[in-house]
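Visitor: Sequence below, structure please.
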Amino acid sequence: MNFFNGIIHNQVFIACFLAWFIAQLIKVVLTYFFENRFDASRFVGSGGMPSSHTSFVTSLATAVGLVSGYESSEFALSLVLALVVMYDAAGVRRSVGKQAQILNAIIDDFQKHRKDPLNEERLKELIGHTPIEVFAGAILGILIAHLVV
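Guide: Prediction:
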């Protein structure tokens, strides 16, 4: 069996990909619903509701648990990976986003008082996730894995 054929028949991979895809699609739909605008960049962007990183890794851990058993080393490895990603999404990356907001505000204020503008691009502010966004991503990932595997 070749690589491509193996991937498209791998239930764990399909669960992960589908969980990520649905989470990203939900971001586009929610942006349209709450902001009355279609923003296709939300499909590939980070941050927002639900956390696609979290749905990806929780579907991985759940699918591996369902396939290999929850007592397996593979499940333990995927669970640890999921916990690290979820901590990073709600902790470190969230803090980076807040810092970017503050720095952008400082630069905007600084620009108002300068004759020659700075040629700096704005920092990306929507990077991390709130705990609710991570929780929603986790529920989505677990649900998708149970539906696929």
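Visitor: C-alpha from now on. contacts and neighbour counts both.
Guide: Noted.
Visitor: need the contact list for the nearest residue to Leu143 once chain neighbours are set aside.
Guide: Counting by Cα to Cα, 6 or more residues apart in numbering, Leu143 lies nearest to Ser59, which is 7.7 Å off, once chain neighbours are set aside. Applying Cα atoms under 8 Å, 6 or more residues apart in numbering, we find Ser59 in contact with 12, 15-16, 19, 138, 140-145.
Visitor: structure for this one too, so we can compare:
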Amino acid sequence: MVRLGDFGVSTVFFSPSSFVTSRIFHNYPLISALMAFSLSQSLKFFTAWFKERRCDLKLLIGSGGMPSSHSATVTALALAIGFQDGFDSSLFAASTVFASIVMYDASGVRLHAGKQAEILNQMVYELPPEHPLAETSPLQELLGHTPLQVVVGAILGFTTAAITHLIRLTFMLS
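Guide: Next up is the predicted model:
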């Protein structure tokens, strides 16, 4: 048993195993972020399934594509923190700054790294077979997101956080 009252935190008694399993399912920001991630990755998978009739399980965990799971996840996390702790809280401010950095990086640096990988792969493909680099494994090209993919991911994250907040309020009031 650990007593947290000695550390300036409200007094709580818990055993580590029961605390983790019972409290983790009540962590609204975490649940909201994980749901947004799962939804965005599932959308990528089902979009490929319906448009191209291909079953690519890598889309369930891979980066890149529509919508941006990075944007959806960090937006849902930031908004859920805002709903829970207040939009004037320091934690909301910090999570919003980090969300902005992640979204900027997804549509900036990582997008351009993916475009460079495309060019490098094409250059290697055009090498003669006897060239030492001709057998080089191709670089991953789908790394970043277009601005539209980032915006759609952010909208998905916002929607997920809002819906989970309404569900949470419904259970709190009943």
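Visitor: Which of the contacts of Ser59 of structure 1 ranks first by neighbour count?
Guide: Gly141 (33 neighbours; other Cα atoms under 10 Å).
Visitor: which of the contacts of Ser59 of structure 1 lies closest to Arg42 of structure 1?
Guide: Checking these against Arg42 of structure 1 with Cα to Cα, the nearest one is Ala19 at 15.5 Å.
Visitor: ranges for the helices of structure 1?
Guide: Listed in chain order, the helices found in structure 1 under DSSP state H are 3-8, 11-35, 52-68, 73-90, 92-112, 131-148.
Visitor: Name the residues of the fifth one that come out as buried.
Guide: Buried positions in helix 92-112 of structure 1, judged by neighbour count with 16 or more other Cα atoms under 10 Å: 93-98, 100-101, 104, 107.
Visitor: Taking helix 131-148 as reference, get the angle to that helix.
Guide: With axes from the mean of the first three to the mean of the last three Cα atoms, to 10 degrees defining the directions, helix 92-112 of structure 1 sits at 130 degrees from helix 131-148.
Visitor: residue farthest from the centroid of structure 1?
Guide: Most distant residue from the mean C-alpha position of structure 1: Lys115, 39.9 Å away (Cα atoms, centre = their mean).
Visitor: That residue corresponds to which position in structure 2?
Guide: Mapped onto structure 2 by TM-score structural alignment, Lys115 of structure 1 lines up with Glu130.
Visitor: give the contact list for its match.
Guide: Listed by Cα under 8 Å, 6+ apart, the contact set of Glu130 of structure 2 is empty.
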